[in-house]
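> the amino acid sequence is not available; the structure is as follows:
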């Protein structure tokens, strides 16, 4: 019987519920890296060994399948019950990772909308320095860039404003 990874407590304390995907995934990678099995998140294991495979290759495949099962179990143990039911029949850790990344890894439309709305409605308030306001606006623009928001122009070259 193997001993429990002491780092796995961070997964117990930070179960995936959806919106916390990035934090959960970072914690999962910490645990899987400590076990030296994080590679299974990106690569699907072969389904079956060929009939003419050598003993050495078969041993490597069995290790891969063991690592994949271990990673899959860490993942399932650290997600909400609803998500567990959804992914308990998944073939491997890479498949679960792919689906969770599709569900929660990409920033949602509502987050992009909220950030654009905040940018467009932010005004310089009395008592706030212009510098603080500028830093806030730049932060919102950088957040939008991180969310891959493209703000289209009118296609014409922008000329400097003349006062």
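Ah, there it is. These numbers were taken from a predicted model, which means no experiment stands behind them. Residues are numbered from 1 along each chain as shown.

> alpha carbons only for contacts and neighbour counts from here, please
Fine.

> residues contacting the longest helix along the chain, please?
Scanning the chain for the helix with the most residues, using DSSP state H, yields helix 55-77. Defining contact as C-alpha atoms under 8 Å, 6 or more residues apart in numbering, one finds that helix 55-77 is touched by 12, 28, 32, 37-38, 40-41, 45-46, 49, 83-84, 87-88, 92-93, 96.

> show me what the helix or strand that it is followed by is packed up against.
Following helix 55-77 in sequence order, the next helix or strand is helix 81-87 (DSSP states H and E). Packing partners of helix 81-87 (3 or more C-alpha pairs under 8 Å, 6 or more residues apart in numbering; DSSP states H and E): helix 55-77.

> so residue 124 touches residue 135, yeah?
No: look at residue 124 against residue 135 with C-alpha atoms under 8 Å: they stay out of range, at 11.5 Å.

> give the buried residues for stretch 141-152.
141, 144, 147, 149 (16 or more other C-alpha atoms under 10 Å).

> next up, a structure to set beside the first:
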């Protein structure tokens, strides 16, 4: 049953090749494939050596029996076969423009390290943009408050999904309060004074009612007497 699973994973990574911005998704997919193929360990293994007769710092072949030498050769061949297969999977899963950056790299582990060096830092840029968006978002006059709250909640989920710290509910509520116009100030003051504790969806519903009340009060004040 392993083959269909592996074929599905291989299809997934070849259809969604690494282009740069999708590094995290690509890394997850390629690691799933390598694990399914029993190849993920080759990324962290050191290349085994074969005893040699040359005076080059390697082990002396004379110190090994024929059986021990055969075992070492088999380990050497197995490692390089697995490493070569892993390199092929990696090369088939990345865009042609990226292949140029890993050409000439001799091991799958070094290939993955190079790709990580090139593209994992993009998460930092994405994270910065999300933080900036969260802190600069303001409630638009015609936007339902619940939609606004859910948008901020979604941005926090994206940020936390990048491996960022988990933000407290209180902090998220304060960010939402900061994004509201001054007309919500009395409600925010009372909310904090009474130390209320509600989830963001419930808060969105409450704020929606507050907005209706504010609108009704304004209409009452501006209507002719």
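Structure received. Predicted model only: the values in this text are computed from it and were never measured.

> if we can go back for a sec, just put the buried residues of stretch 141-152 of the first structure in CSV and tack on distance to residue 24 of the first structure.
Formatted as CSV, those follow (distance: C-alpha to C-alpha, whole Å):
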residue, distance to residue 24 of the first structure
141, 26
144, 23
147, 19
149, 25
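
> of those residues, closest to residue 115 of the first structure?
Minimum distance to residue 115 of the first structure across those is 6.9 Å, recorded for residue 144 (C-alpha to C-alpha).

> now the equivalent of residue 128 of the second structure over in the first structure: which helix or strand?
By TM-score structural alignment, residue 128 of the second structure lines up with residue 113 in the first structure. Applying DSSP H and E as the criterion places residue 113 of the first structure in helix 109-121.

> buried among the contacts of helix 55-77 of the first structure? Make that a ChimeraX selection.
Filtering the contacts of helix 55-77 of the first structure down to the buried ones (16+ other C-alpha under 10 Å) takes a single ChimeraX command:
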select :28,32,37,38,40,41,45,87,92,93,96
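
> the contacts of helix 55-77 of the first structure in helices, which ones?
Short answer: the contacts of helix 55-77 of the first structure in helices (DSSP H) are 12, 28, 32, 83, 84, 87, 93, 96.

> to which residue of the second structure is the first one aligned?
In other words, residue 12 of the first structure. So, by TM-score structural alignment, residue 12 of the first structure is matched to residue 14.

> just list the residues touching the closest residue to its match other than its chain neighbours, thanks.
Nearest non-adjacent residue to residue 14 of the second structure, counting by C-alpha to C-alpha, 6 or more residues apart in numbering: residue 93, 5.1 Å away. Listed by C-alpha under 8 Å, 6+ apart, the contact partners of residue 93 of the second structure are 13, 14, 16, 17, 18, 30.

> what is the aligned counterpart of residue 93 of the second structure in the first structure?
So, by TM-score structural alignment, residue 93 of the second structure is matched to residue 78.

> how about residue 49 of the first structure: what's its closest non-neighbour residue?
Here the residue nearest residue 49 of the first structure, using C-alpha to C-alpha, 6+ apart, is residue 58, at 6.9 Å.

> thank you, goodbye.
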